[in-house]
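Chemist: Attaching a predicted model along with its sequence, questions to come.
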Amino acid sequence: MRRRPVRLGMAEHDTAQGAAAFESLVSLLDYPMFIVTTRAGDQQAGCLVGFSSQTSINPPRFLVGLSRRNRTFAVAAEATHLAVHVLPREELPVARLFGGETGDDTDKFAQCTWHAGPEGLPILDAAESWFVGRITHRFDVGDHVGHLLEPVAGSAPDELRELISFSDVRDVDPGHDA
């Protein structure tokens, strides 16, 4: 379906049109989804994350957006590191667990297999690839807080299988509001 272009301008009504065009565009994109885990003291947490991206090649940096309403955000606020996991499509039940349940009510780690990794972070055994990053900066990015990561450890295969993307979890009711 072809959409008519929306011209962005400075007027207030153009701002609403710009927001509508933006929402239409991003609803068409099929972003990769990640599971982020963390630990602070004796608390561990994890959630499904769609707002993330590599931000720099040299030095290597990765940005993760965590919702302020998420238990993982609360634990991450006291943490020094995050683990970012890439899951193959056949591990969709794990993504649904971390996206559809809240750590306020459910011990997600009791329902999957994992092991302690670098910095004591929980590393999901279902992950085809993962890395641990030191949190270098936190900053407001709207209803989420950006966590800029400096990779310090990880594991990656030579090739990735088909990964879980937004279209695979679009129907998951989040464990909390955004």
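Modeler: Thanks, I have it. Residues are numbered from 1 along each chain as shown.
Chemist: can we go C-alpha only for contacts and neighbour counts from here?
Modeler: OK.
Chemist: Which helix runs longest in this protein?
Modeler: Counting residues, the longest helix found in the chain (DSSP state H) is helix 12-28.
Chemist: Tell me which other helices or strands the helix or strand following it touches.
Modeler: As assigned by DSSP states H and E, the chain's next helix or strand after helix 12-28 is strand 34-40. Under the contact criterion of 3 or more Cα pairs under 8 Å, 6 or more residues apart in numbering; DSSP states H and E, strand 34-40 touches strand 43-49, helix 71-76, strand 81-86, strand 122-124.
Chemist: Now do the first one and strand 34-40, the angle between them.
Modeler: Strand 43-49 runs at 160 degrees relative to strand 34-40, counting by axes from the mean of the first three to the mean of the last three Cα atoms, to 10 degrees.
Chemist: which residues are in contact with strand 43-49?
Modeler: 33-39, 64-66, 71-72, 75, 95, 98-99, 103, 108, 121-122 (Cα atoms under 8 Å, 6 or more residues apart in numbering).
Chemist: Mind listing what's buried along that strand?
Modeler: 44-49 (16 or more other Cα atoms under 10 Å).
Chemist: Which strands and helices lie in contact with the next helix or strand after that strand?
Modeler: The element immediately downstream of strand 43-49 (helix or strand, assigned by DSSP H and E) is strand 52-56. Counting contacts by 3+ Cα pairs under 8 Å, 6+ apart, strand 52-56 packs against strand 61-67.
Chemist: Pull out the buried residues from the strand it packs on.
Modeler: 61-67.
Chemist: show me what contacts residue 58?
Modeler: Contacts of residue 58 by Cα under 8 Å, 6+ apart: none found.
Chemist: Ignore what I typed, I meant residue 70.
Modeler: Residue 70 neighbours (Cα under 8 Å, 6+ apart): 102, 176, 178.
Chemist: Structure two is appended below for comparative analysis:
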Amino acid sequence: MPDDAFDQIMASVDAPLVVVTTVAEDERAGCLVGFHAQSSIGPERYCVWLSKANHTYRVALRSSHLAVHFLGADDLPMAERFGTQTGEEVDKFAGLDVSDSEYGVPLVDALPNRIVLERTALLDDGGDHVCLMTRVVDAQSAGSFTPLRVSDAAHLDPGHEADERAIEP
């Protein structure tokens, strides 16, 4: 396979970006995610892949629920906030209006298109991301929107590089 063939295909797909939030033992976390997908129609299921380098991954390992906030075309500042900083160093929620779901998951009020998920399984195949398989327990929508896509945020420098791995989860 040519070295850049896979990258070219994925760039053409241009996935929508989301912010994933979670909480465990009163420790909130959130990150920008490009790897996510609906995985079942009935029952409603959703998968999210989190980078092993991220603080959010380590918190999600200890949590039962998470929220996926779908970013609109005007939400680049939110993508920057959750994608270019690390939760080990900053509180990404500082200064934001945040509500808690009935499961305690932080919900960013400025991002009204979201689903709340209950983790049902976790798959780690040795790659740099781990798949959290979930069941949808709540969904909220403010109506149709144009998603913010990976290409819209390509200029952002991530808080962690893909090859960084957590020493201990």
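Modeler: Ah, there it is. For clarity, every value in this text was computed on a predicted model and none was experimentally measured.
Chemist: Please work out the TM-score for the two chains.
Modeler: TM-score of the superposed chains, computed with TM-score structural alignment, normalised by the length of structure 2, equals 0.90; 161 aligned residues with a Cα RMSD of 1.3 Å.
Chemist: returning to that earlier point: ok, so of the buried residues of strand 43-49 of structure 1, who is nearest residue 113 of structure 1?
Modeler: Ranked by distance to residue 113 of structure 1 (Cα to Cα), those are led by residue 46 at 13.2 Å.
Chemist: Skipping adjacent residues, who's closest to the equivalent of the closest one over in structure 2 in space?
Modeler: Counting by TM-score structural alignment, residue 46 of structure 1 lines up with residue 30 in structure 2. Computed as Cα to Cα, 6 or more residues apart in numbering, the closest residue to residue 30 of structure 2 that is not its neighbour in sequence is residue 21, at 4.1 Å.
Chemist: Return the distance of the one you found relative to residue 160 of structure 2.
Modeler: Residue 21 of structure 2 sits 17 Å away from residue 160 of structure 2, taking Cα to Cα, to the nearest Å as the criterion.
Chemist: Kindly report the same for residue 18 of structure 2.
Modeler: Distance from residue 18 of structure 2 to residue 160 of structure 2, by Cα to Cα: 17 Å.
Chemist: rewinding a little: verify the stated contact: the residue nearest to residue 30 of structure 2 with residue 56.
Modeler: Yes - at 7.5 Å, residue 21 of structure 2 counts as touching residue 56 under the criterion of Cα atoms under 8 Å.
Chemist: Mind checking which of residue 21 and residue 160 of structure 2 has more residues around it?
Modeler: Neighbour count, other Cα atoms under 10 Å: between residue 21 of structure 2 and residue 160, residue 21 has more, with 25 against 17.
Chemist: Show the contacting residues for that one.
Modeler: 28-31, 56, 66-69, 105-107.
Chemist: Give me the aligned partner of residue 59 of structure 2 over in structure 1.
Modeler: Per TM-score structural alignment, residue 59 of structure 2 is aligned with residue 75.
Chemist: Relative to residue 61 of structure 2, how far out is residue 137 of structure 2?
Modeler: 19 Å.
Chemist: before we move on, what about residue 100 of structure 2?
Modeler: 19 Å.
Chemist: quick one: contacts for the spatially most central residue of structure 2?
Modeler: The centroid of structure 2 falls nearest to residue 20 when counting by Cα atoms, centre = their mean (3.2 Å). Residue 20 of structure 2 makes contact with 30-33, 66-69, according to Cα under 8 Å, 6+ apart.
Chemist: so what corresponds to it in structure 1?
Modeler: So residue 20 of structure 2 corresponds to residue 36, using TM-score structural alignment.
Chemist: Setting aside sequence-adjacent positions, which residue approaches its match most closely?
Modeler: That would be residue 84: by Cα to Cα, 6+ apart, it lies 4.7 Å from residue 36 of structure 1.
Chemist: Also residue 134 of structure 1?
Modeler: Per Cα to Cα, 6+ apart, closest to residue 134 of structure 1 is residue 81, 4.4 Å.
Chemist: hang on, isn't that neighbour packed against residue 64?
Modeler: No - counting by Cα under 8 Å, residue 81 of structure 1 stays clear of residue 64, with 11.5 Å between them.
Chemist: How much space separates the corresponding residue of structure 2 for residue 66 of structure 1 from residue 158 of structure 2?
Modeler: In structure 2, the residue matched to residue 66 of structure 1 (TM-score structural alignment) is residue 50. To residue 158 of structure 2, residue 50 of structure 2 is 13 Å away according to Cα to Cα.
Chemist: what does residue 35 of structure 2 give?
Modeler: 15 Å.
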